[in-house]
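**Student:** okay, structure incoming, though there's no sequence with it:
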């Protein structure tokens, strides 16, 4: 194992210290590194909190800031954060308008955020993301996995929260965005968890995993490596079959890298996926390309398609200022 670390047991703590120092104008690190929070809170705004196991950076801490999350709770690598982390984050960022938890559909995340909501002693609602069409269930989930579509929910709901939208409306908005969003990924190589010191699954040089999860969980099938066009076709066809968008719909296309895929390949995948969506009668009017929901050093990518309406476009285009996403005023 070759990694830029000092010791497997201190990876998260040292990374969080560096992250907080590098983005001190945007965020603060909470006591005992239990959460990352916005440096400047907006009074009267519903507080948005997300979190999950580390190793998926910049998800979630990289999306803390104006126009997205108020706080994020990092667990150990591929391990859910604990309920006390969410409770303390809620205490730190709730300005009186309530708290919305945005939770990826993994068993540990759902269980711990549910416990935190019961323990928080304040008004809390939750949105669970489950955009992965690859498999209905896995050993990590009680249904479809929450993957890169979580970013889209966090961005749009975050923009709505900035306008003063109340908690119940934000929950309904998040659930609607989740319903209009689907993802599927492909892995070309495994990833290596520092504490394990070895890859968490194996792939031959001529193999890929179609429908892989962001922890390396198995997908639909293991197949021979093929062209980017063929990979994009399988991913998009699975997404469109499930999403069933109306012809002529406007969509957002997110091509997300898993951590070890260069941008030249991700943009090539954008080109392939865009042609397929065009051929299906859809209009790709918004794009996001890069490594945003990663799996340590895994090579591969996911495609996410989200159906847009006027409100969704406005929320996506709204200003955002976080460590990983920045645009607008």
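**Tutor:** Nice, thanks for sending it over. Treat the numbers as computed from the prediction; the structure is a model and nothing was measured.
**Student:** switch to C-alpha atoms for all contacts and neighbour counts from now on
**Tutor:** Will do.
**Student:** and residue 242, how far from residue 194?
**Tutor:** Separation of residue 242 from residue 194 (C-alpha to C-alpha, to the nearest Å): 36 Å.
**Student:** dropping in the other structure now:
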């Protein structure tokens, strides 16, 4: 055993139990069926819920709190939460003001959130985040994956909901933020889920996967590891070609660690990306460097760019108080 575990099959349960106790001032864990909600709900506010497979900490449970989510629904590692879990979370936090589901573009998440909302008796809307441009041509089945850009959507729309935005306004804003966001990742190796003895991505020594997904899905290409500058240049050229930002548009530059990349290396990647944007006359208006959408202990990182308008910029700056993200309070 090379992980801090008791029984591998209990990893998610025990981790969530520890998480809820450590952040008992902010969140409450419901166990049957399992979801995490705000300790104190705000009456009359549009409720935001999200969820997905565990192992991407702090996403999503770490973003439950003021200015972001009202509830998060964690499945097993890299597996979608059940319809029963999602419905229970919706019923716990939803209100007459409405409920917005923020869904990452994975087949299991899409199916189970859709089924839960068919059963939910209350005003609701859903939107799908598909920010990952990494896979060659996108997925053959459902299109682009939802990855770290989901955090940006949750933060901006969470602030809008906190300020009293209505359900349709929250949905439209979520769609706008998602449309303005692109992400792409790279891995120098895989990770190992608690119940497996093999990594989910096996790379020969000295090779990398460009465009890797957050579950270790194949990217655009595999090849020898090069310098940080060269890796970032490839990621940034792909992101900017897809995004086509105007020169005057303020950008959010988000370097996301995938779990096994130390802060020193994350800031090296940030420096390289910022220099590229400077050279192209593009403006970095806001920055964040942190492992907010990880993949267990995967040695890798992703770059997310969001083209911000004035409203998005102000909502990004709005106070947030969650276990995984906090400023202005």
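**Tutor:** Received the coordinates, thanks. Being a predicted model, the structure only gives us computed values, none of them experimental.
**Student:** so for residue 242 and residue 194 of structure 1, which sits in the more crowded spot?
**Tutor:** For residue 242 of structure 1 and residue 194, the more surrounded residue by other C-alpha atoms under 10 Å is residue 194, and the numbers stand at 20 against 13.
**Student:** give me the nearest residue to the more buried one, chain neighbours excluded.
**Tutor:** residue 8 (5.3 Å; C-alpha to C-alpha, 6 or more residues apart in numbering).
**Student:** okay, now the one you found: neighbour count?
**Tutor:** Counted with other C-alpha under 10 Å, the neighbours of residue 8 of structure 1 add up to 13.
**Student:** what's the separation between it and residue 130 of structure 1?
**Tutor:** 30 Å.
**Student:** what's the answer for residue 290 of structure 1, then?
**Tutor:** 21 Å.
**Student:** strands of the stretch 1-150 of structure 2, start to end?
**Tutor:** 27-31, 34-38, 47-54, 71-77, 99-104, 124-129 (DSSP state E, counting those that start in this stretch).
**Student:** between the second one and strand 27-31, how many degrees?
**Tutor:** It stands for strand 34-38 of structure 2. Angle, strand 34-38 of structure 2 to strand 27-31, by axes from the mean of the first three to the mean of the last three C-alpha atoms, to 10 degrees: 160 degrees.
**Student:** buried residues, strand 34-38 of structure 2. List them.
**Tutor:** Buried residues in strand 34-38 of structure 2, counted by 16 or more other C-alpha atoms under 10 Å: 34, 35, 36, 37, 38.
**Student:** quick check: it compared with structure 1, mean distance?
**Tutor:** Strand 34-38 of structure 2 differs from its equivalent in structure 1 by a mean of 0.4 Å after superposition (mean C-alpha distance after the TM-score superposition for structure 1).
**Student:** and the contacts of that strand?
**Tutor:** The contact list for strand 34-38 of structure 2 (C-alpha atoms under 8 Å, 6 or more residues apart in numbering) reads 26-30, 61, 64-65, 69-74, 85-86, 88-89, 93.
**Student:** which of the strands of the stretch 1-150 of structure 2 sits closest to residue 314 of structure 2?
**Tutor:** Proximity to residue 314 of structure 2 (C-alpha to C-alpha) singles out strand 47-54 among those, at 19.2 Å.
**Student:** name the helices or strands packed onto the closest one?
**Tutor:** In terms of contacts (3 or more C-alpha pairs under 8 Å, 6 or more residues apart in numbering; DSSP states H and E), strand 47-54 of structure 2 is packed against strand 71-77, helix 83-93, strand 99-104.
**Student:** the last one vs structure 1, average distance?
**Tutor:** The reference is to strand 99-104 of structure 2. Mean for strand 99-104 of structure 2 is 0.3 Å (mean C-alpha distance after the TM-score superposition for structure 1).
**Student:** with the first one instead?
**Tutor:** Compared with structure 1 after fitting, strand 71-77 of structure 2 has a mean deviation of 0.2 Å; criterion: mean C-alpha distance after the TM-score superposition for structure 1.
**Student:** read off where that strand ends up in structure 1.
**Tutor:** The alignment of strand 71-77 of structure 2 onto structure 1 (TM-score structural alignment) spans residues 71-77.
**Student:** what sits up against the matching stretch?
**Tutor:** 12, 34-38, 47-55, 60-61, 64, 80-82, 85-86, 89, 93, 193.
**Student:** of the residues you listed, buried ones?
**Tutor:** Buried, going by 16+ other C-alpha under 10 Å: 12, 34-38, 47-55, 60-61, 64, 80-82, 85-86, 89, 93, 193, out of the contacts of stretch 71-77 of structure 1.
**Student:** could you dump the buried residues of strand 34-38 of structure 2 to CSV with distance to residue 105 of structure 2?
**Tutor:** Formatted as CSV, those follow (distance: C-alpha to C-alpha, whole Å):
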residue, distance to residue 105 of structure 2
34, 21
35, 20
36, 21
37, 22
38, 24
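**Student:** identify the farthest-apart pair in these.
**Tutor:** Those two in the buried residues of strand 34-38 of structure 2 that are separated most widely, counting by C-alpha to C-alpha, are 34 and 38, at 13.7 Å.
**Student:** mind putting the strands of the stretch 1-150 of structure 2 into TSV with distance to residue 179 of structure 2?
**Tutor:** Converted to TSV, those look like this (distance: least, C-alpha to C-alpha, whole Å):
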stretch	distance to residue 179 of structure 2
strand 27-31	30
strand 34-38	27
strand 47-54	18
strand 71-77	23
strand 99-104	13
strand 124-129	8
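**Student:** so which of those gets nearest residue 114 of structure 2?
**Tutor:** Nearest to residue 114 of structure 2, of these and by C-alpha to C-alpha, is strand 124-129 at 8.4 Å.
**Student:** show me where the stretch 51-200 of structure 1 has helices.
**Tutor:** 83-93, 107-119, 149-162, 167-179 (DSSP state H, counting those that start in this stretch).
**Student:** who's in contact with the shortest one?
**Tutor:** Contact partners of helix 83-93 of structure 1, identified using C-alpha under 8 Å, 6+ apart, comprise 30, 34-38, 41, 47, 49, 70-73, 99, 112-113, 115-117, 119-120.
**Student:** the longest one too?
**Tutor:** With C-alpha under 8 Å, 6+ apart as the contact definition, helix 149-162 of structure 1 has outside contacts at 45-48, 59, 66-69, 102, 104, 129, 131, 170, 173-174, 177-178, 181-183, 293, 304, 306, 312, 315-316, 318-320.
**Student:** need the strands for the stretch 151-300 of structure 1, in chain order.
**Tutor:** Using DSSP E, counting those that start in this stretch, strands in the stretch 151-300 of structure 1 cover 181-187, 207-210, 221-224, 250-257, 283-290, 300-308.
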